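K.L.:
With the sequence up front, the predicted model follows.
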Amino acid sequence: MNIVILLGSPNRQGSSRMLAESFRQGAEEAGHTVEMIDVAHGNIHPCTGCIHCGYEGPCSQEDDMETIRGKILVADMMIFVTPLYYYGMSAQLKILVDRFCAFNSSIQRKHMKSALLTVAWNSDDWTFDALEAHYKTLVRYLNLEDTGMVLGYGCGTPSMTKRSSYPQKAYALGKQLS
């Protein structure tokens, strides 16, 4: 399976990347091809709502999105990776998701698999409720098959995350993919 990891953390050495790398290791050991795209540091502009794309065509903006679009459309699975920012995904990942409007139908027709990897400082039982709801809505709307979520409660720093069970859970999620 061809997997694309959409890394939405502005922290290049943070907890989100730690989960992404753990997932990648497990998936590659299981025989899958994995490409990580650092969308937080890519040249991706917000959607302007101009509808130049006609909801299934090229975007009028000149940035990295056409390259990323190509990588997503040859993938069999998308992994959404984000730190929890004010109970939602990072703005960097949300900008990318908003740009899906130029190829929604193409994504929907693929019936891709997906997963969510996320971390938060907070460890209240409701910490991820809003992000989970958003992710599940994306799964439903884009006709994705959810293969799981790793919700890293109490992972405010990389050292906290490293001492937690969440990197192992991300690894196991990648390793069990068929």
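P.N.:
Here it is on my side, so go on. The shown structure was predicted, so the numbers you read here are calculated from the model rather than taken from an experiment. Numbering: from 1, shown residues only.
K.L.:
all contacts plus neighbour counts: C-alpha atoms, from now on.
P.N.:
Fine.
K.L.:
host element of the nearest residue to C59 once chain neighbours are set aside?
P.N.:
Nearest in space to C59, with sequence neighbours left out and distances taken as C-alpha to C-alpha, 6 or more residues apart in numbering, is C53 at 4.9 Å. Using DSSP states H and E, C53 sits in no helix or strand.
K.L.:
Which helix runs longest in this structure?
P.N.:
helix 15-29 (DSSP state H).
K.L.:
elements contacting that helix?
P.N.:
Judged by 3 or more C-alpha pairs under 8 Å, 6 or more residues apart in numbering; DSSP states H and E, helix 15-29 is in contact with strand 2-7, strand 33-38, strand 77-83, strand 113-119, helix 158-162, helix 166-175.
K.L.:
follow-up on the earlier one: so what's the residue nearest to C59 up against?
P.N.:
C59, S60, A102 (C-alpha atoms under 8 Å, 6 or more residues apart in numbering).
K.L.:
again, only using 10 Å
P.N.:
Going by C-alpha atoms under 10 Å, 6 or more residues apart in numbering, C53 touches C59, S60, Q61, C101, A102, F103.
K.L.:
and here's the other structure:
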Amino acid sequence: MKITVITGSPHKQGTSALLADKFIQGANEAGHEILRFDAAFEEVKPCLACDYCASHDGQCVRKDVMNTWYKKLIESDMIVFVTPLYYYGMSSQIKAVIDRFHANNEKLAGNKKSMLLATSYGADDWTMEALEKNYEAILRFMNWNDAGKLFATGCPVREVIEQTNFPNQAYVLGKSLQ
């Protein structure tokens, strides 16, 4: 299976980066082809809603890295979103990528699997509710199938998440993919 992992953290060694690393390790060991798109370290401009893409076969008027990623995303069987929780939603870095799906909604929609891995400082039982609802709305709109979610709450820094079972859970999610 071709899997694109889109990360949204500006911290290369942060909590969500650890989940991404472990998920990728497991998925690689299971024999999957993995592409990693670290959105925070790429130039991804926000969508202008100009609809240039509608008359240019999905090419965006913005000249940035997204024009090179569209084909890879379309060819992927699974999209995995990995983000820290910022004010009860995904980071703006990963949200910019998702907003840019607009250029190729029809080509991206349907027959894909998706996962969400997220980390948060907060540990309240409602901490991930808004993020989860947003993710579910994206799946519904894109007609994708949820293949799993991992919410690592109460993990403000790498040293804390390393002491939990969350990294192993991310590894198992990747390793168990069929």
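P.N.:
Now that the structure is in, tell me what you want to look at. Nothing here was measured: the structure is a model prediction, and the numbers come from that model.
K.L.:
picking that back up, what angle sits between the longest helix of structure 1 and helix 166-175?
P.N.:
With axes from the mean of the first three to the mean of the last three C-alpha atoms, to 10 degrees as the basis, helix 15-29 of structure 1 and helix 166-175 are set at 30 degrees to each other.
K.L.:
Could you pull up the average distance between helix 15-29 of structure 1 and structure 2 after superposition?
P.N.:
On superposition with structure 2, the mean distance recorded for helix 15-29 of structure 1 (mean C-alpha distance after the TM-score superposition for structure 1) is 0.5 Å.
K.L.:
returning to that earlier point: which among the helices and strands packed on helix 15-29 of structure 1 is found nearest to V150 of structure 1?
P.N.:
For V150 of structure 1, the closest of the helices and strands packed on helix 15-29 of structure 1 is strand 113-119, at 4.9 Å, according to C-alpha to C-alpha.
K.L.:
Tell me which other helices or strands the next helix or strand after the closest one touches.
P.N.:
Following strand 113-119 of structure 1 in sequence order, the next helix or strand is helix 129-141 (DSSP H and E). Under the contact definition 3 or more C-alpha pairs under 10 Å, 6 or more residues apart in numbering; DSSP states H and E, helix 129-141 of structure 1 sits against helix 104-110, strand 113-119, strand 145-152.
K.L.:
okay, these in TSV with mean neighbour count and distance to I68 of structure 1 next?
P.N.:
Below are those laid out as TSV (neighbours: other C-alpha atoms under 10 Å; distance: least, C-alpha to C-alpha, whole Å):
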stretch	mean neighbour count	distance to I68 of structure 1
helix 104-110	16	13
strand 113-119	25	16
strand 145-152	19	20
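K.L.:
Using TSV, lay out these together with distance to I72 of structure 1.
P.N.:
Output for those, formatted as TSV (distance: least, C-alpha to C-alpha, whole Å):
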stretch	distance to I72 of structure 1
helix 104-110	8
strand 113-119	11
strand 145-152	15
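K.L.:
between these, which gets nearest to L6 of structure 1?
P.N.:
Here strand 113-119 is closest among those (C-alpha to C-alpha), at 9.8 Å.
K.L.:
With L177 of structure 2 as the reference, measure out to the residue of structure 2 most remote from its centre.
P.N.:
Note on structure 2: the largest C-alpha distance from the chain mean falls to S55, namely 27.4 Å (C-alpha atoms, centre = their mean). Distance from S55 of structure 2 to L177 of structure 2, counting by C-alpha to C-alpha, to the nearest Å: 37 Å.
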